[in-house]
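K.L.:
when you get a sec, could you give me coordinates for this:
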Amino acid sequence: MLAVIQAIEKLKQERQAVILAHNYQQDAVQDIADFTGDSLALSRYAASTTARVVVLAGVRFMAESASILAPDKTILLPDSQAGCPLAASIDVAGLRQAKARYPDAAVVCYVNTPADVKAESDICCTSSNAVAVVRSLPQQRILFVPDRNLASFVARFTSQEIIPWEGGCITHYRVTLDELEQARAAHPEAEVLVHPECRPEVTAAADFVGSTTAIIKYARESRAREFLIGTEMGILHRLLLDSPEKKFYLLSPGLVCPNMKLTSLEKIARCLREMQPEVKVPETIRQRAYGALERMLAI
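P.N.:
Coordinates of the predicted model:
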């Protein structure tokens, strides 16, 4: 392990590279990263860094977002098979059909989507700003893609009509209300913090609903000493680093994303050595997708 870490550090200097890791990555990957965060934070960091090469320890749509915002940099995804079932639940052809059915609706596209879907949308959003993005739009009908649970969560906080795409995160969808109630009975002093990709009945029963960054911040600032966490297990590493005096319990044993666990230190070393696999969004798609992201950032 030490030899691999040393090799990565040497290759980083040679390639003028930085390593960005999502909060759901393996502990060792998070530890070696120059920056950890949620998907949008990783893209913003990629755009702002002076490094020439960005190793994106996450899944494909995140690497694509980095390519959209930082077209002048080489974006490497350590495992080319690291995809996202939620992002794969929508394609351009399907979105165009939906737009034809609802011509008066604005298309709000969750950042967890392929680049060409972003290019076909009016504006992007993240789990932390989805409500603000929808409220900012003048249209009264919103075609919200692709996560139906996030769409349901947004609908609770706006008077606009939300038309959801029937996609979802397999990992977050595994959490049930029964599991939440059982966990709460086992840890009655714990606050329940969940991601808005969870089922509506789970988010309705939680004490706090937010993105990974928001969950980490809430846990750090809360006076509570125990927390039940309803998002992918990789976040526990960061939670414990930030708040070592507090206790964290995973809400469900099913909260493991196999795609997020594909990245390893060995794969990071190999991609830096070979400068592959590279993710590069075609310029015609990138420009339109950038517009959707830029409109979100303006809000």
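K.L.:
please make it C-alpha for all contacts and neighbour counts, starting now.
P.N.:
OK.
K.L.:
does residue 55 really touch residue 16, like I thought?
P.N.:
No. Between residue 55 and residue 16 there is no contact under CA atoms under 8 Å: 10.8 Å.
K.L.:
tell me the centre residue of this structure?
P.N.:
Nearest to the mean C-alpha position of the chain, by CA atoms, centre = their mean, lies residue 39 at 4.2 Å.
K.L.:
the closest residue to it other than its chain neighbours in helix, strand or coil?
P.N.:
Once flanking residues are discounted, residue 39 sits nearest to residue 62: 5.9 Å by CA to CA, 6 or more residues apart in numbering. Judged by DSSP: H, G, I helix; E, B strand; the rest coil, the three-state class of residue 62 is helix.
K.L.:
and residue 62, how close does it get to residue 233?
P.N.:
Distance, residue 62 to residue 233, using CA to CA, to the nearest Å: 19 Å.
K.L.:
before we compare anything, build this one as well:
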Amino acid sequence: MTMIETKSHIIEDIQEWKKKRNAILLAHNYELPEIQDIADVLGDSLALARAAAETSADVIVFCGVHFMAETAAMLNPEKTVLLPDLDAGCSLADSITADQLREWKAEHPDAVVVAYVNTTAEVKALSDYCCTSSNAVDIVRSIPEDKEILFLPDMFLGSFVQRETGRENMHIWMGECHVHAGIAPEHVDDVLTQHPEAELLVHPECGCSTSSMYLMSEGILPKNKTHILSTGNMLKHSKQSQAEEFIVATEVGIIHQMQKQNPEKRFIPANRTAVCPFMKMITLEKVLDALKENKHIITVPEETAERAKLAIERMISIG
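P.N.:
Presented below is the predicted three-dimensional model:
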């Protein structure tokens, strides 16, 4: 049996087992192409959280990283949530612990805590709002201006939100995603020099996002060609834009979907090495094993889930 035939056979088995178990397959935009192609719902963190909250499936197979599966489990305590590889973690989520947040809150007892969805369940449980890159600005704007804000854990997204909202009473945790932080201004400069007509799509977690915003405000980067967007909005923009070339400053996995949706356009990664190893851990074989053997069930302690759920539901309802 050839490799293509083997792959096709595994996909057929996955479809059969999904029917047997009344399962839904959710996948993030950074997953392997073969996982993206079989997903029932493909999207960014916000889209997947909404899908998890709305599904009537009995089993949710989450092709993403651990905090995403935790979020799905908290929204669906009566359902079985499976993460095909337990090692699929997140460097950004690891950049702040619940104890660190408790200490930070103690220093600012009246502050509202806004936690990026890339955090553990324990951190979410100590937060007032969760957010994703697509609605972080809307969430901060919904908070009364006289309220102090603690924004965590991504410093690049926090800087973007602060600049967009003009909130001076906003404190930002100094965390980062090691993959996005590795997309530096010089990478963007090099690719822009080679492709001067291309539109620039920048994820707000990127190390180049702050400089891109500054360069836009100074007129060095053209505002009509530079866009700070979540992964979901990058996909929407690339479909709607009349441009033929795009420089993409985020994890390279999203380019598969962009190219698939826009075969006549060209997508160039700002940094070809921007690959998240955690997002590439889940394979077709692991998805099949998860469905057949109930691997690996993700649960969250009831008390933690109850406290975190309000922050997550606020995230889903805004933006």
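K.L.:
what's the TM-score here?
P.N.:
TM-score of the superposed chains, computed with TM-score structural alignment, normalised by the length of the first structure, equals 0.97; 299 aligned residues with a CA RMSD of 1.2 Å.
K.L.:
between residue 55 and residue 16 of the first structure, point out the one with more neighbours.
P.N.:
The neighbour count for residue 55 of the first structure versus residue 16, taken as other CA atoms under 10 Å, is higher for residue 55 (28 against 13).
K.L.:
what about the aligned partner of residue 32 of the first structure in the second structure, neighbour count?
P.N.:
When the second structure is aligned by TM-score structural alignment, residue 32 of the first structure is paired with residue 38. By other CA under 10 Å, the residues close to residue 38 of the second structure number 16.
K.L.:
give the aligned equivalent of residue 233 of the first structure in the second structure.
P.N.:
Aligned partner of residue 233 of the first structure by TM-score structural alignment: residue 252.
K.L.:
again, but for residue 88 of the first structure
P.N.:
Under the alignment (TM-score structural alignment), residue 88 of the first structure maps onto residue 94.
K.L.:
got the contact list for the closest residue to residue 53 of the second structure other than its chain neighbours?
P.N.:
Nearest residue to residue 53 of the second structure, sequence neighbours excluded (CA to CA, 6+ apart): residue 75, at 5.7 Å. Contact partners of residue 75 of the second structure, counting by CA atoms under 8 Å, 6 or more residues apart in numbering, are 52-53, 309.
K.L.:
burial check on the equivalent of residue 147 of the first structure over in the second structure, number of neighbours?
P.N.:
Matched to the second structure by TM-score structural alignment, residue 147 of the first structure sits across from residue 154. Residue 154 of the second structure: 26 surrounding residues under other CA under 10 Å.
K.L.:
could you measure the aligned partner of residue 195 of the first structure in the second structure against residue 132 of the second structure, distance?
P.N.:
Correspondence of residue 195 of the first structure to the second structure, assessed by TM-score structural alignment: residue 203. To residue 132 of the second structure, residue 203 of the second structure is 11 Å away according to CA to CA.
K.L.:
more crowded one of those two?
P.N.:
Just comparing residue 203 of the second structure and residue 132: by other CA under 10 Å the higher neighbour count belongs to residue 203, 25 against 21.
K.L.:
once you drop chain neighbours, what's closest to the equivalent of residue 131 of the second structure over in the first structure?
P.N.:
Mapped onto the first structure by TM-score structural alignment, residue 131 of the second structure lines up with residue 125. Excluding the flanking residues, the one nearest residue 125 of the first structure by CA to CA, 6+ apart is residue 110, at 5.0 Å.
K.L.:
doesn't residue 143 make contact with the one you found?
P.N.:
No. Contact criterion CA under 8 Å: residue 110 of the first structure and residue 143 do not qualify, at 10.9 Å.
K.L.:
looking at residue 62 and residue 233 of the first structure, which is more packed in?
P.N.:
Neighbours per residue, other CA under 10 Å: of residue 62 of the first structure and residue 233, the larger number sits with residue 62, 27 against 21.
K.L.:
residues contacting the more buried one?
P.N.:
Going by CA under 8 Å, 6+ apart, the list of residues near residue 62 of the first structure reads 39-40, 42-43, 56, 112.
K.L.:
narrow these to those that are buried.
P.N.:
Among the contacts of residue 62 of the first structure, those scoring as buried are 39-40, 42-43, 56, 112 (criterion: 16 or more other CA atoms under 10 Å).
K.L.:
and the furthest pair within the residues you listed?
P.N.:
56 and 112 (14.8 Å; CA to CA).
K.L.:
run a quick neighbour tally on residue 240 of the first structure.
P.N.:
Neighbours of residue 240 of the first structure (other CA under 10 Å): 16.
K.L.:
okay, and it sits in which element?
P.N.:
Assigned by DSSP states H and E, residue 240 of the first structure falls within helix 235-242.
K.L.:
same question, residue 261 of the first structure
P.N.:
Going by DSSP H and E, residue 261 of the first structure is not in any helix or strand.
K.L.:
neighbours of the alignment partner in the second structure of it, how many?
P.N.:
Aligning on TM-score structural alignment places residue 261 of the first structure opposite residue 280 in the second structure. By other CA under 10 Å, the residues close to residue 280 of the second structure number 18.
K.L.:
same question for residue 185 of the second structure.
P.N.:
Residue 185 of the second structure has 17 neighbours, counted by other CA under 10 Å.
K.L.:
quick check: it touching residue 210?
P.N.:
No. Contact criterion CA under 8 Å: residue 185 of the second structure and residue 210 do not qualify, at 9.1 Å.
K.L.:
overlap in contacts of those two?
P.N.:
Residues touching both residue 185 of the second structure and residue 210 (CA under 8 Å, 6+ apart): there are none.
K.L.:
pull the contacting residues for the match of residue 32 of the first structure.
P.N.:
11, 25.
K.L.:
cool, the one 5 residues further on as well?
P.N.:
Residues near residue 43 of the second structure by CA under 8 Å, 6+ apart: 27-29, 231-232.
K.L.:
neighbour count, distance to residue 180 of the second structure and secondary structure for these - can I get that in TSV?
P.N.:
Shown next, in TSV, are the contacts of residue 43 of the second structure (neighbours: other CA atoms under 10 Å; distance: CA to CA, whole Å; DSSP: H, G, I helix; E, B strand; the rest coil):
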residue	neighbour count	distance to residue 180 of the second structure	secondary structure
27	28	19	strand
28	26	16	strand
29	27	14	coil
231	25	12	helix
232	19	16	helix
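K.L.:
all strands for the first structure, in order.
P.N.:
In the first structure, the strands defined using DSSP state E lie at 17-22, 35-37, 53-57, 74-76, 106-110, 123-125, 141-145, 161-164, 191-194, 208-209, 226-230, 247-250.
K.L.:
for the contacts of residue 75 of the second structure, which single residue is the most surrounded?
P.N.:
Ranking the contacts of residue 75 of the second structure using other CA under 10 Å puts residue 52 first, with 28 neighbours.
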